[in-house]
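Predicted structure and sequence below. I'll ask about it afterward.
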Amino acid sequence: MGDEEQEELRKLRKINKALMERVERSMDQQGNAYSLFQTAIGLEEQVRRRTTELSSTLVDLESTNHLLIKAKNAAEQANLSKTRFLAAASHDVLQPLNTALLLMSTLSSAQTSAEGSRLCAQVEHSLETMDELLRNLLYMSRLDAGDVHPRWQTVSLDQLFDSIASDFEPIARVRNLDLRVRHSGLHVWSDPTMLRRTIQNIVTNALRYTREGGALLIAGRHGDKVHVRIADTGIGIEPNRFKEIFIEFNRCAPGQNELDGSFAGLGLGLAIVERMVNALELQLTLNSRVGHGSCFKLTLPYREPTRLLGTARPADLLSNAQLANTRILLIENDLTALKAMDTLLSQWGCDLRLSSSAQETMDALNNDKSWEPDLIIADQHLDNNERGTSIIRIVRQLTGRRVPAVVVTAAPSDRLWKMADQGRLEVMPKPVKPAQLRALLMHLRTRAVEPAT
């Protein structure tokens, strides 16, 4: 084969190789395209399946959210219903308890034997424990429902501390403990009733779990803040139990904490403290060492004291006040409670007129023009939707005098407390404690009679 023929053959092979490579490349491209097509189909199927699953999940989630909203609304409604029920039932529940305490006080005074006095004291203590439990449960329910609103005003810590110390010194004395108060002259911006209850619950807890030593109430100012400390030398609390002590019905180390059963706790005091601290927007901190004691610290906003005209102190008035021959108009629709209060006040030497409605009150005053009340004691919730405050207003209009008045009720409203803050009347929650009622009446008896407004 000649050179020309060999050259031609070489060219043909080269062309053939190039054509084969092109064909192979074309086939590879077609194969890749087919593979991509299959992959796309597979991905589309996965996307469709995932979309279906996601849609189903979203439907289930929406249904679950709907059920949760319904459950939340039902729980809130149940809580509100519970609060309304407790508020409505409190009058009916506390009314017989109020009557029992009044009758027990009268029965105790009539005892001639030591055993009879001892039994009366035990029954009275049990009634007071029941009263405390019911009141705390009702108050906690109102706090949880947001039904308790602070009445902000300037509060003197010295007066508040003295009032608490006066109440708790007899308890501390019985337990051989020392309750001390340090005056600071400081004033804070708070609700006096809620702040007092917060501090006294902590003091109660301090005395309950202290075997030796005592408790101290002290306040100090730091800039625009005031720190109130309640310290004790009690058994102390382990750090990992700090949150636990604020849980309802939780009692620290039951069985070994109290010296005796006369000051037994119900496990609600600090639970109420936590709720009131939140309502008053205070800061509460706790430091404690087991075996050494505890210190609760409340941080409140400082307030410049309000300058008021000087008034006589209740303690000065009580020493000279007498209830004998005091003319009292008693307004009460519950016959049993009326008889119990009648017996108690008569035992104190009071001159009484009894009524259960506005009409009976007007009849009692019109039938004897020579008799006008020195004091009024009125139940707030009477028959036929009448209110004790309305009858008090009628009496004041008839007599032309602002006769000092006490409204007794199981569920004091914000309006009643506002009227009390304005000095228009006194509010005493049921059940009425005879000693407190007597002290209040003796104080009111000394108040100068003002023209009616």
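Yep, it's here. Numbers count the residues shown, from 1 in each chain.

CA atoms for contacts and neighbours, from now on please.
OK.

Relative to E45, how far out is S190?
Distance from S190 to E45, counting by C-alpha to C-alpha, to the nearest Å: 67 Å.

And these two? Which one has more around it.
Between S190 and E45, S190 has the larger neighbour count (other C-alpha atoms under 10 Å), namely 23 against 12.

which residue sits closest to the more buried one in space, ignoring its chain neighbours?
Counting by C-alpha to C-alpha, 6 or more residues apart in numbering, W152 is the residue found nearest to S190 once chain neighbours are left out, at 5.0 Å.

how about that neighbour, what does it touch?
When contacts are counted by C-alpha atoms under 8 Å, 6 or more residues apart in numbering, W152 is found next to W189, S190, D191, P192.

And G213, by the same measure?
So G213 contacts L177, D178, D232, T233, G234 (C-alpha under 8 Å, 6+ apart).

Distance of the fourth one relative to P170?
This means T233. Taking C-alpha to C-alpha, one finds T233 at 18 Å from P170.

Which residue of the two possesses the greater neighbour count?
Counted by other C-alpha under 10 Å, T233 and P170 do not tie: T233 has more neighbours, with 24 against 13.

Would you agree that one is in contact with L207?
No - T233 lies out of contact with L207 (C-alpha atoms under 8 Å); the separation is 9.1 Å.

here comes the other one, which I'd like you to weigh against the first:
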Amino acid sequence: MDLFQLTTFNADASEKSHIAESTDAVDIVALREENRRLRKVCQALIERVETGGRSDGAPYAAFERSVLLAEQVRERTDELHRTLDELSQVNTRLLAAKAEAEAANLSKTKFLAAVSHDLLQPLNAARLFASALETHSLPDVSQALVGHIGRSLKDVEGLIGTLVDISRLDAGVLHADKAPFAVSTLLDALAEEYRQVAGVRGLALHYVPSSAVVESDLALLARVIRNFLSNAVRYTEQGRVLLGCRRRRDGLEIMVGDTGPGIPEQQRDAIFLEFRRANHSSSAHSRGLGLGLAIVDRISIMLEQPITLASRSGVGALFSITVPYATSAAPAVTNTRYAPSSDTGEDPLSGCVIWVIDDDQAIIEGMQALLGSWGCRVRAAATVSALEATSDGERPVVLLVDYHLGEHRETGIELAARLQRRYPGLAAVVITANHEAEIKRATREAGMHCLLKPLKPLRLRMLLGTLLNKT
């Protein structure tokens, strides 16, 4: 290579080197500028994160706190799920225990409701014997003892009846059997019964009869009015008791008033609760479980017939229940007012032939004693064939038959219907300790009368007097 070529080559190389150096310098400057810009962006982002997380600007504090909170939430969520599982298991056990307790309680109440017949049978027989004794001529001391027995049996009857009623209500086996009837059917008998009860306490009972026809369950309504009368007699030391009615636009208001101590206003709601009574005297006359008005309140709700109470302390109290008027006529055989003598001046019960059918021997003997003391000619047995074998051809005028006549036997209604076909004109009274509405309805539809055990002698006598007067 000559000198010119060498010089030219070196010049070109120097120029290229200068250009490369210039290019590298530009790239370095650009990179530095880009790096500076990225640093500013990064710094701005860091400052934004720090100032957005916590006010003190501690780096990564928000992130750390978020992680911690997330971990705590996860732990609490797991703990909550475990607790919910445990609560679910406990709740399942509680539901099972509750169901078992309710089943046991229902079984108890159904059992007591079912055995009420067996509970009331011996009590019914005892009441019949005691009532028969009261009609005998006895020395004064013996007569007083008989009176004490009768009152004690009545107290036992009231307690058992209350417990059985509560059981029936709890078990849901007590239902209303509403039908039209003359209110005198109920009130005449109650007035006569409690006139004697009030007389023993030295009280007067003032009764105002009514000719109204109402629609209700006669037996349940009787339970309500009987409770009102019992309380009035029990808590009234002197004065009188009132039983009467007042016609209202929405129904007949049946009222029971007294001249007793009255009920303070603050106690008027509490006395309708179970096992609660007014704070009156603790004399022997005020014995009771405090369930009477609780049952009355529940019966009132069942019948949809409201109860009211008006009272003034030291003056007296007035309980009432409003019963709707009947929309149809009452049966012609509903009046049970007892006429002690017929138009000829003779007692209609004297010498009348009455048949009694019951599978309990004590009841048979008790009915024979009671009806015999009233002058009736009584034929009592467990079967129709036994009655007819001892009847000497006498036709019965009235049949008193128990509803439950043992297993695999016809009911009292069926037996009475069969005898009515054999003896036309035979009046039938079905007697039962079963308060089911179906039995009362079936008896009424068959044109028969129904009496509940324990049998109340005065109620029976009034009904017999009415039937025999019609015959």
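Perfect, thanks for sending it. For clarity, every value in this text was computed on a predicted model and none was experimentally measured.

before we move on, the earlier item: which ones among the contacts of W152 of structure 1 lie within helices?
Secondary structure from DSSP state H places P192 of the contacts of W152 of structure 1 in helices.

Compare the contacts of W152 of structure 1 with structure 2 and list the ones that remain.
Retained in structure 2 (both residues aligned by TM-score structural alignment, their matches' C-alpha atoms under 8 Å) from the contacts of W152 of structure 1: W189, S190, D191, P192.

Please tell me which one of the residues you listed counts the most neighbours.
When neighbours are counted by other C-alpha under 10 Å, S190 leads the kept ones among the contacts of W152 of structure 1 with 23 neighbours.

what sits against the aligned residue in structure 2 for that one?
In structure 2, the residue matched to S190 of structure 1 (TM-score structural alignment) is S216. By C-alpha under 8 Å, 6+ apart, the contact list for S216 of structure 2 reads D177, K178, A179, P180, F181, L303, V323, P324.

any idea how far K82 of structure 1 is from whichever residue in structure 1 pairs up with A101 of structure 2?
Here A101 of structure 2 is matched to A75 in structure 1, going by TM-score structural alignment. Note on A75 of structure 1: its distance to K82 of structure 1, by C-alpha to C-alpha, is 10 Å.

which one of those two has more residues nearby?
Per other C-alpha under 10 Å, whichever of A75 of structure 1 and K82 has more neighbours is K82, with 16 against 12.

What are the neighbouring residues in contact with that one?
Counted by C-alpha under 8 Å, 6+ apart, K82 of structure 1 has contacts S141.

so it sits in a helix?
Yes - per DSSP: H, G, I helix; E, B strand; the rest coil, K82 of structure 1 lies within a helix segment.

From R142 of structure 1, how far off is it?
Here the distance between K82 of structure 1 and R142 of structure 1 works out to 10 Å (C-alpha to C-alpha).

Please apply the same query to R211 of structure 1.
R211 of structure 1 is 34 Å from R142 of structure 1, by C-alpha to C-alpha.

Which residue ranges of structure 2 form helices?
3-53, 61-114, 116-134, 140-171, 183-200, 218-235, 292-303, 361-373, 384-390, 412-422, 437-445, 457-470.

I'd like those helices laid out as TSV, including distance to A330 of structure 2.
Shown next, in TSV, are the helices of structure 2 (distance: least, C-alpha to C-alpha, whole Å):
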stretch	distance to A330 of structure 2
helix 3-53	89
helix 61-114	31
helix 116-134	30
helix 140-171	27
helix 183-200	10
helix 218-235	12
helix 292-303	18
helix 361-373	29
helix 384-390	32
helix 412-422	21
helix 437-445	11
helix 457-470	16
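
L405 of structure 2: which of the ones you listed is closest?
helix 412-422 (6.8 Å; C-alpha to C-alpha).

Having no further points to raise, I will conclude here.
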